[in-house]
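Asks: this one's sequence-less:
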């Protein structure tokens, strides 16, 4: 069969666990990315991943660490497989996707993400918030409940992540989110899961951080991507003339990963590979799209499995 491959780049929030050091020892391209990260920052992010260091749950550390890991996996795998048909990242993973598509130089993107993580952690401390995953396909009900909660508390609760048709994450001020959860439960929504996050990302509570970050974005020399990169904010492909504008909105507006998945379906994608510490994006894809293959690459064994199975599929076609 003809393979149309999309890479999915993990966002923040995955489970922190040790990574087998074999890939670092065996793959020079993977190793080189972490060496660059060390030169840029003086921080040994690879040692943190190898140890499963719990500091990786801190936003200011997690963001550059996940960026380094995801782009390292991309460098280790992409030359062994057909050219990607599309690249998608969730939240900070969008910067990994744009870097893989050569829209942003790696060094510039690493500095951007490091700054983004620091700003978002500071904003979370200045403006405490919470988030909760709502397991319901009734998007209209979720949005109305957030509006009602905001009106009754005078605070903000909004949809923050449209992950797939049956999961939407809401976020904002803790009291407003709590009220929205109460309204949803009264309306019959039975599964609502509080998230262990440090702040209300992709909500107006990040406005303080975004104002500073936008100034950084205005200085970035973007290039047109060599591979289509799909925006979380619009659900459509980034173009050179909209990259800065879309990224300037991303921190304070909802991510629309479900729209990104719909776009992959329109493009005829057959297989997806998630690169990073988790497998949430592959899980969302499995629950939304009927594809040939779903792969989560987070160590040498999973990388080799993806390469072997996709290479075999190509030979059989």
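Replies: Yes, it's here. Keep in mind that what you see is a predicted model, and the values were worked out from it rather than measured.
Asks: okay, CA-based contacts and neighbour counts for the rest of this
Replies: OK.
Asks: helices and strands around the helix or strand residue 263 falls within, which ones?
Replies: Following DSSP states H and E, one finds residue 263 within helix 257-266. In this structure, helix 257-266 packs against strand 157-164, with contacts taken as 3 or more C-alpha pairs under 8 Å, 6 or more residues apart in numbering; DSSP states H and E.
Asks: Could you tell me how far the strand it packs on lies from the centre of the chain?
Replies: 13 Å (C-alpha atoms, centre = their mean, to the nearest Å).
Asks: One more: stretch 162-182?
Replies: With C-alpha atoms, centre = their mean, you get 18 Å for stretch 162-182.
Asks: quick one: contacts of the helix holding residue 263?
Replies: 6, 86, 88, 90, 161-165, 230-232, 234-236, 285, 288-289 (C-alpha atoms under 8 Å, 6 or more residues apart in numbering).
Asks: Hey, what's the angle from that helix to strand 157-164? Just curious.
Replies: Using axes from the mean of the first three to the mean of the last three C-alpha atoms, to 10 degrees, the direction of helix 257-266 lies 30 degrees away from that of strand 157-164.
Asks: Now, the contacts of helix 257-266 that are in strands?
Replies: 6, 86, 88, 161, 162, 163, 164, 230 (DSSP state E).
Asks: Second structure for comparison follows:
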């Protein structure tokens, strides 16, 4: 039975200064930040963000993945290892690195490529994203179908029971949210995003990733990975490449992924941040299933790491 999961945060929780205290205190964290070669200064972007650009997708993605790979290395060196891994959207790449599919250098470079591909795919689209609280998927799908007459809109994230996220063209997303409120949604909260991620607009990004994947090696995962696209481990006839291509242009099944891990006996969820959003999703899923003996830990700072396990 699986017992401990590492969950990797997705884009959106990044902030100036993230990882700076870890860099000062852990040589294994420094190794990653000092040895990855990108077209920008990774340390300066994460720790100082002098131009206020860390929220731009092309920078966010490699920064988040470098942070996650560094944290994973710290935990490994402390003898703390997962029985299963998963991540939200971008976080799936950090999960695959933790499972040994790529090394950290390849993973960070891949995240940078993905960020650029998604930025290009989002160009010239007036994008919108709205979190819908308290409406089930079936009812929200009806709202989405009606709003499609105004443009592209779909459910791009199924985060946890009672929280679904709409994405696509702003006018269509706004219409679907309006209809959701009329259908009984408790709240609709617009989110600050730079593109229509996990929608059909990302087809070109998926195609670019597919081509990129042809030139890199995929090792066999050493531990189980739960994939966003299917909400479970991959089957023998599925490839990581196909699942990642599909992930960028389809909705993220986080509820299903968390439920899969709960059903497999995971009792401890270690969220590798920044942020604590995934721990909230886990708690909601566990509550819905009547499970009350799980432990959620969020790790972002030096203090978090040192206190973990005490």
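Replies: Arrived safely. Just so it is clear, the structure is predicted and the values come from calculations on it, not from any experiment.
Asks: before we move on, the earlier item: reformat the ones in strands among the contacts of helix 257-266 of the first structure as a markdown table; add neighbour count.
Replies: A markdown table is the format used below for these (neighbours: other C-alpha atoms under 10 Å):
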| residue | neighbour count |
| --- | --- |
| 6 | 23 |
| 86 | 23 |
| 88 | 30 |
| 161 | 26 |
| 162 | 21 |
| 163 | 24 |
| 164 | 25 |
| 230 | 25 |
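Asks: The stretch 51-200 of the first structure: helices as residue ranges?
Replies: Assigned by DSSP state H, counting those that start in this stretch, the helices in the stretch 51-200 of the first structure fall at 59-77, 93-100, 106-126, 139-153, 174-186.
Asks: how far apart are the third one and its match in the second structure?
Replies: Once the two are superposed, helix 106-126 of the first structure sits an average of 1.5 Å from its aligned residues in the second structure (mean C-alpha distance after the TM-score superposition for the first structure).
Asks: For that helix, what is the distance to the chain centroid?
Replies: The mean C-alpha position of helix 106-126 of the first structure is separated from the chain mean by 14 Å, C-alpha atoms, centre = their mean.
Asks: Kindly report the same for stretch 69-76 of the second structure.
Replies: 17 Å.
Asks: Tell me the counterpart residues of that stretch in the first structure, please.
Replies: Aligned by TM-score structural alignment, stretch 69-76 of the second structure falls on residues 71-78 of the first structure.
Asks: Just the buried residues of the matching stretch, please?
Replies: For stretch 71-78 of the first structure, the neighbour count (16 or more other C-alpha atoms under 10 Å) marks 71, 72, 73, 74, 75, 76, 77 as buried.
Asks: And stretch 262-275 of the second structure, by the same measure?
Replies: 262, 266, 267, 268, 269, 270, 271, 272, 273, 274, 275.
Asks: Ends of it, what's the gap?
Replies: 21 Å (C-alpha to C-alpha, to the nearest Å).
Asks: just stretch 190-198 of the first structure next, same as before
Replies: Termini of stretch 190-198 of the first structure sit 25 Å apart (C-alpha to C-alpha).
Asks: corresponding residues in the second structure for that stretch?
Replies: By TM-score structural alignment, stretch 190-198 of the first structure lines up with residues 186-194 in the second structure.
Asks: Need the residues that contact the matching stretch.
Replies: Taking C-alpha under 8 Å, 6+ apart as the rule, stretch 186-194 of the second structure contacts 56-57, 122, 127-135, 177, 180-181.
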